[in-house]
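J.: no letters, just coordinates:
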């Protein structure tokens, strides 16, 4: 049975999404930053859900078992069901005495209790102002498709979508460039109540690459300050329509004038998407970044 965590009577009161509890520092706690990887195939996404298997539940259970204290995780990006991660970032607060006792053996012990589709390759003490979610400057995703007749390699079948029609990657890349910058991406998002759909798309590129096994993969790289629900997969769906020749180059960009989800934009399959990295500012700028992000996005 996990022990009760110390109280944080000196922590500031913050309104936060229920699956990402506010974690103020103080009260003898230390803030930890965890690098997390997972194969999303058998998960119903990141966030806790009753009676469903999620990454958050598995990771919190594993940490509680090893640390013998309850753990609440705050994540950089709440990935959907079936989406993978090689560069996910989370933070949590634990008693300093527990951290000092477990620091040297924590990774090895976690490996022993976590399921094989979740891994924690790195844990480190973070600055007290570090916030995995609101402190992030950018999230980076990769989406993989193959239009090869044989489909993806057996070793890449979990993260690469087999596409039945030939794709023009050059046309997709040209269309992608018209979506860059700060825009209202309502046409590409599943709206959450009270949440903004304005995002700054920093990078969206499409390129065909040759794999070691001789096959061809169409790789889409997407980076933004943040992504709203299903945004990356919807952007991929719009670009694929161009790549198949069903839509003109300017069609994905023309949808940015819409204020509601565009029903004619298909949502690409989840398993082709992987969160590969999250960027953060230097420690001295963490508090300011978190404050700005909270003020701009109430989601």
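T.: Structure's in. What do you need? For clarity, every value in this text was computed on a predicted model and none was experimentally measured.

J.: hey, let's count contacts and neighbours off CA atoms from now on
T.: Fine.

J.: surely residue 250 and residue 175 touch.
T.: Yes. Between residue 250 and residue 175 there is a contact at 6.1 Å, judged by C-alpha atoms under 8 Å.

J.: higher neighbour count, those two?
T.: Neighbour comparison, residue 250 and residue 175: the larger count goes to residue 175, with 24 against 15 (by other C-alpha atoms under 10 Å).

J.: what is the burial count for residue 167?
T.: 22.

J.: and the nearest residue to it once chain neighbours are set aside, how far from residue 194?
T.: Spatially, and ignoring its direct neighbours in sequence, residue 167 is nearest to residue 243 (4.7 Å; C-alpha to C-alpha, 6 or more residues apart in numbering). Residue 243 is 34 Å from residue 194, where distance means C-alpha to C-alpha, to the nearest Å.

J.: let's bring in a second one:
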């Protein structure tokens, strides 16, 4: 049974997240319907990351098995044709045949996220739904310095959704960098895996530092508390992108 890997980008604004859900539109379901449309097979695809409602991707990865063997380029073109005709904001940007041991989720060695904050008084016109608009001036250097307290292996209970299904709150965060590029503050996070809402929770907390309401010490204390109530406000999904998955 041939297995295929697809690399995907999507605007998550119209979806209830990656994962298929009853009575709600999801990215997973949109792609599965497109696959069925071109080959008639009902498949379940596995994604590298279960992005939340409203979260975007430029480098999501998924795999699925088909009964019949197809050329990878044909798979990509056919899925995209059905996605386009259905009006989905999803695109398969690459496809390839892989061996049966490849698993988009469990074979991954790192996931890389980008969060974008539009930091200016004027609201976005061209990037609405693609950034978090924060009008108050932020200090990216203070945010970056505070972020380093979160890098490494920690109990991230404070930055974990109460709905998180992970067996352990302990994760190793490899990178958490904050930089400014004109009016945009970018927060880049890399790790083998993340907890539910972890990136958005960290971003919301670092925003408090950037506006002067919290110090780096407050971030360290919040982490050490291992208490969800110690977290800053959770950033909205608009500015979050799954950028790349490593294997």
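T.: Cool, the structure landed. Remember, predicted model here, so these are calculated numbers, not experimental data.

J.: can you find the partner of the residue nearest to residue 167 of the first structure in the second structure?
T.: Counting by TM-score structural alignment, residue 243 of the first structure lines up with residue 210 in the second structure.

J.: my read is that that match contacts residue 135, right?
T.: No. Assessed by C-alpha under 8 Å, residue 210 of the second structure is found out of contact with residue 135, at 11.8 Å.

J.: and the residue nearest to residue 167 of the first structure, what does it touch?
T.: By C-alpha atoms under 8 Å, 6 or more residues apart in numbering, the contact set of residue 243 of the first structure is 166-169, 171-172.

J.: can you say which helix or strand has the residue of the second structure positioned farthest from its centre in it?
T.: No residue in the second structure sits farther from the centre than residue 68, which is 31.4 Å out by C-alpha atoms, centre = their mean. Following DSSP states H and E, there is no helix or strand that holds residue 68 of the second structure.

J.: run through the residues that contact it.
T.: Under the criterion of C-alpha under 8 Å, 6+ apart, the neighbours of residue 68 of the second structure are 1-2.

J.: from residue 148 of the second structure, how far out is it?
T.: Taken as C-alpha to C-alpha, the span from residue 68 of the second structure to residue 148 of the second structure is 49 Å.

J.: with residue 98 of the second structure instead?
T.: 37 Å.

J.: so which of the contacts of residue 243 of the first structure belong to helices?
T.: Among the contacts of residue 243 of the first structure, the ones falling in helices (DSSP state H) are 169, 171-172.

J.: and which of those residues is nearest to residue 216 of the first structure?
T.: Distance to residue 216 of the first structure across those (C-alpha to C-alpha) is lowest for residue 169, with 11.2 Å.

J.: that closest one matches what in the second structure?
T.: Taking TM-score structural alignment, the alignment pairs residue 169 of the first structure with residue 140 from the second structure.

J.: count the residues that sit near that match.
T.: 21.

J.: so what's it up against?
T.: 178-180, 185, 210.

J.: distance of residue 141 of the first structure from residue 67 of the first structure?
T.: 31 Å.

J.: what segments of the second structure are helices?
T.: Counting by DSSP H, the helices of the second structure are 27-39, 72-85, 140-147, 198-210, 216-225.

J.: now those in TSV, with distance to residue 107 of the second structure?
T.: Shown next, in TSV, are these (distance: least, C-alpha to C-alpha, whole Å):
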stretch	distance to residue 107 of the second structure
helix 27-39	19
helix 72-85	20
helix 140-147	28
helix 198-210	21
helix 216-225	29
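
J.: of these, which is nearest residue 233 of the second structure?
T.: helix 198-210 (5.1 Å).

J.: how much does the closest one stray from the first structure?
T.: Compared with the first structure after the fit, helix 198-210 of the second structure shows a mean deviation of 0.4 Å (mean C-alpha distance after the TM-score superposition for the first structure).

J.: from the chain's centre, how far out does that helix sit?
T.: 15 Å (C-alpha atoms, centre = their mean, to the nearest Å).
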